[in-house]
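>>> I would like the atomic coordinates for the input below:
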Amino acid sequence: MSSLRASLVIALLAGVLAVSVLLAIGLGAAAVPPQETVRLLWAAVTGGSIRADEVTAYQIIWQVRTPRVLLAVLVGAGLSVVGVAIQAMVRNALADPFVLGVSSGASAGAVLVAATGALTAFGVYAVSAGAFLGALLVSALVYLASRGAGGLSPLRLVLTGVAMAFGFQAVMSLIVYFVPDGESTSTVLFWSMGGFGAATWGALPVVAVAVTGTVVALRRSARRLDVLALGDETSVTLGVDTAGFRRGLFVLTSLATGAMVAVSGAIGFVGLVMPHLVRLWTGAAHLRVLTVAPFAGAIFMVWADLVARTLVAPRELPLGVITALVGVPVFVVLLRRRGYLFGGR
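Here you go, the predicted model:
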């Protein structure tokens, strides 16, 4: 992809994202026309005045939908770039941000807090704090179990992560079994399938910092990611410290995934499918992939969330259902079209 074409693609995706955000904020059970949405958003940002009969619409737009849509943008962008990094780190095209068991650990931590009432010092963020701590716990266990004399083994990382995922899913089942109340069951469903229904303005800064920092760090490491994808022997020959670099990637992606899962639950297929779709447009160079992937992931997540909350309104579908319904057929098509990515034709 030439520099001019790349710039045009980025400009196009940025425009599509801006329009998608505006439409998603205005659409819902109580639809607000785009021009009214823009006016109410402008009033909120600048401290302007609104009419008395617009208070309800203003609260829906600014207090409910805007933080939700912005959170969808951040999580979609974050899962996409983390998926790119993890696929390069473990040299496995089937890897995604949750292959290391982080999502299961976060879900188990959230369910445990919801069932026991722990971490009350965090107030309304107690469940999210429990999810983040659960994610960190799993990350530490996977790291310790995967570390060998030569550093982190890609195969051992994947196998350990899968084992941890099953183990913490069993922990969730035990919690629900011994505390069989509706709240625990609904909490398990949310953290297993994901969603942005609990989005607040207070949740945005931490996720924004985590996602932005991850994107910047990965873009700076794009060249080393290109080399790492060629294999450890080639990487060492080209002067890349594979053990240290893979360790840094593991810590970075685990923290970013934990921060996102703590506010959105486990949303599958985004980090698995989006990197492959982006590579179809940009080629395999990680700098270009990491430039386009955040926009593509954000756009997809905004529309997936809009469908989840409007398809069967006033009820809301788990977001993971929508991403799976879209991700599975897309993944199968990619599998058939690009067989070389999955071990040869």
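>>> only C-alpha atoms from now on, for both contacts and neighbour counts.
Noted.
>>> OK, contacts around residue 40?
Residues near residue 40 by CA atoms under 8 Å, 6 or more residues apart in numbering: 50, 58, 61, 62.
>>> wait, what's in contact with residue 63?
200, 201.
>>> assign it to helix, strand or coil.
helix (DSSP: H, G, I helix; E, B strand; the rest coil).
>>> now do it against residue 209, distance only.
21 Å (CA to CA, to the nearest Å).
>>> ok, now residue 271?
19 Å.
>>> to compare against the first, here's another:
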Amino acid sequence: MKTSALPWMLVLPVLLTLAVLAGVTWGSAQLGMGQVWAIVQHQMAQALGMQTAAPDWSMQQHQIVWMIRLPRVLMAALVGAGLSIVGVVMQAMVRNPLADPYMLGVSSGASVGAVSVLAWGVFAAVGLYAVAAGAFIGALLATVLVYLLARQGGRIPSARLILSGVAVGYMLTGLTSLVTLTAGQRDLANALLTWLLGSLAGTQWQALGLPAGMVLAGMLWLLAQARPLNALLAGDEAAATLGVAAERLRRQLFVVVSLLTGTMVAVSGAIGFVGLVIPHVTRMLVGSDHRRVLPVAALMGAVFLVLVDGAARTWFAPMEIPVGVITAFVGGPFFIAMLWRGAVREEG
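Presented below is the predicted three-dimensional model:
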């Protein structure tokens, strides 16, 4: 049932804070939520040059909270928000509720680019951002290819778009597997396989800057385009009557989507269903106005992936399950349930 976005904008930040604290608390080393909060406060006070009381925790506990778990949990929140934003935008710009980065081959393209960097050292000249650069270029090329294949008579029919995305996605997935198998290093191949299933393990503080900047910049730009996005939902002809240049806006959105998707895939690997399910849930709750949908979807996606990452770390401990496996188990049945109830209908 659709409601005002205000209650969700008030509740979701609180839920996200609690989810982050819970995510840092969960793990093989048992830590209390109060202790986690005290370590975070202590570290932040030190960073600001403030005097703090002597800590009553061990150095190992400090390392676990501040250096291992907290950056990973924050990355999960950023990736969840980013993928949800991408899903919202893609479903609006192609007017199809099945559109998401994976269905349209964008994530597969990003995976090819990122895996090529990891396996062959492509774009090594840009250093720390090599994987992100490879993922963005792969995502953009895949997006352009799908766009060209789907375009027919100056229009992009939804069915043709989905078929083009699926075909390109399968092709690029095969190419990714080929790169992985021919990497020549067994350890690298195993690492690539884990990454392709989605993993946030090993996240460090310095890795948070790029996705945080991309999500923030993308959100601000997309919020400024909220009214044109609303017009796209009504169709190109209706958008034109409202003064929206649909094709130009769509091209701009393709670039933004490629940037966001490439960045998310570069830092987390392939995590599916977030960009497909979260936008549906958001629209069911707050309607279709993108001024409401974008921020609520971002917060909801962040909460969702933080909780999923915690489950991936703890359900089968000491073994860690790839995050993408958990999202598939959660998202697949949920999406089937929405289909069964008739909640998913093609727009336009």
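>>> got a TM-score for the pair?
After superposition, the two chains reach a TM-score (TM-score structural alignment, normalised by the length of the first structure) of 0.90; 343 aligned residues with a CA RMSD of 2.6 Å.
>>> how about the residue sitting nearest the centre point of the second structure, nearest residue that isn't a chain neighbour?
With distances taken as CA atoms, centre = their mean, the residue of the second structure nearest its centroid is residue 83 (2.5 Å). Leaving aside its sequence neighbours, residue 83 of the second structure sits nearest to residue 275 (CA to CA, 6 or more residues apart in numbering; 5.0 Å).
>>> residues near the one you found, how many?
29 (other CA atoms under 10 Å).
>>> what does it correspond to in the first structure?
Alignment note (TM-score structural alignment): residue 275 of the second structure maps to residue 271 of the first structure.
>>> with residue 243 of the second structure instead?
By TM-score structural alignment, residue 243 of the second structure lines up with residue 239.
>>> same check on residue 304 of the second structure?
By TM-score structural alignment, residue 304 of the second structure lines up with residue 300.
>>> on contacts alone, who are the packing partners of the helix or strand encompassing that match?
Using DSSP states H and E, residue 300 of the first structure maps to helix 286-310. Applying 3 or more CA pairs under 8 Å, 6 or more residues apart in numbering; DSSP states H and E, one finds that helix 286-310 of the first structure contacts helix 3-26, helix 66-90, helix 204-220, helix 222-228, helix 270-282, helix 319-337.
>>> try it again with 7 Å
helix 3-26, helix 66-90, helix 222-228, helix 270-282, helix 319-337 (3 or more CA pairs under 7 Å, 6 or more residues apart in numbering; DSSP states H and E).
>>> next SSE downstream of the third one?
Once the chain leaves helix 222-228 of the first structure, the next helix or strand it forms, by DSSP H and E, is helix 232-237.
>>> next, the buried residues of that next one.
232, 235 (16 or more other CA atoms under 10 Å).
>>> and that helix, how far from the second structure on average?
Taken over the aligned residues, the distance from helix 232-237 of the first structure to the second structure averages 1.7 Å (mean CA distance after the TM-score superposition for the first structure).
>>> show the subsequent helix or strand relative to that helix.
helix 242-264.
>>> wait, residue 150 of the second structure touches residue 159, no?
No. Contact criterion CA atoms under 7 Å: residue 150 of the second structure and residue 159 do not qualify, at 8.7 Å.
>>> which one's more surrounded, the two?
residue 150 (21 against 11).
>>> state the distance from the closest residue to the more buried one other than its chain neighbours to residue 314 of the second structure.
Counting by CA to CA, 6+ apart, residue 150 of the second structure lies nearest to residue 161, which is 4.8 Å off, once chain neighbours are set aside. Per CA to CA, residue 161 of the second structure is found 39 Å from residue 314 of the second structure.
>>> and what of residue 283 of the second structure?
From residue 283 of the second structure to residue 314 of the second structure the distance is 31 Å (CA to CA).
>>> for the two, indicate the residue with more neighbours.
residue 283 (21 against 17).
>>> so what's that one up against?
residue 293 (CA atoms under 7 Å, 6 or more residues apart in numbering).
>>> just how off-centre is the helix holding residue 300 of the first structure within its chain?
Distance, stretch centre to chain centre, for helix 286-310 of the first structure: 10 Å (CA atoms, centre = their mean, to the nearest Å).
>>> mind listing what's buried along that helix?
Under 16+ other CA under 10 Å, the buried positions of helix 286-310 of the first structure are 286-309.
>>> what of stretch 280-287 of the first structure?
282, 286, 287.
>>> equivalent range in the first structure for stretch 204-213 of the second structure?
Going by TM-score structural alignment, stretch 204-213 of the second structure lines up with residues 200-209 of the first structure.
>>> re the thing from before, any chance of the buried residues of stretch 280-287 of the first structure in a markdown table, plus distance to residue 150 of the first structure?
Output for these, formatted as a markdown table (distance: CA to CA, whole Å):
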| residue | distance to residue 150 of the first structure |
| --- | --- |
| 282 | 33 |
| 286 | 25 |
| 287 | 27 |
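>>> of these, closest to residue 92 of the first structure?
Nearest to residue 92 of the first structure, judged by CA to CA, of those is residue 286 at 15.0 Å.
>>> aligned to the closest one, what sits in the second structure?
Under TM-score structural alignment, residue 286 of the first structure pairs with residue 290 in the second structure.
>>> residues contacting its match?
226, 229, 230.
>>> with residue 32 of the second structure instead?
Counting by CA under 7 Å, 6+ apart, residue 32 of the second structure has contacts residue 25.
>>> distance of it relative to residue 71 of the second structure?
18 Å.
>>> what does residue 342 of the second structure give?
39 Å.
>>> which of the two has more neighbours?
Using other CA under 10 Å, the more surrounded residue of residue 342 of the second structure and residue 71 is residue 71, with 22 against 9.
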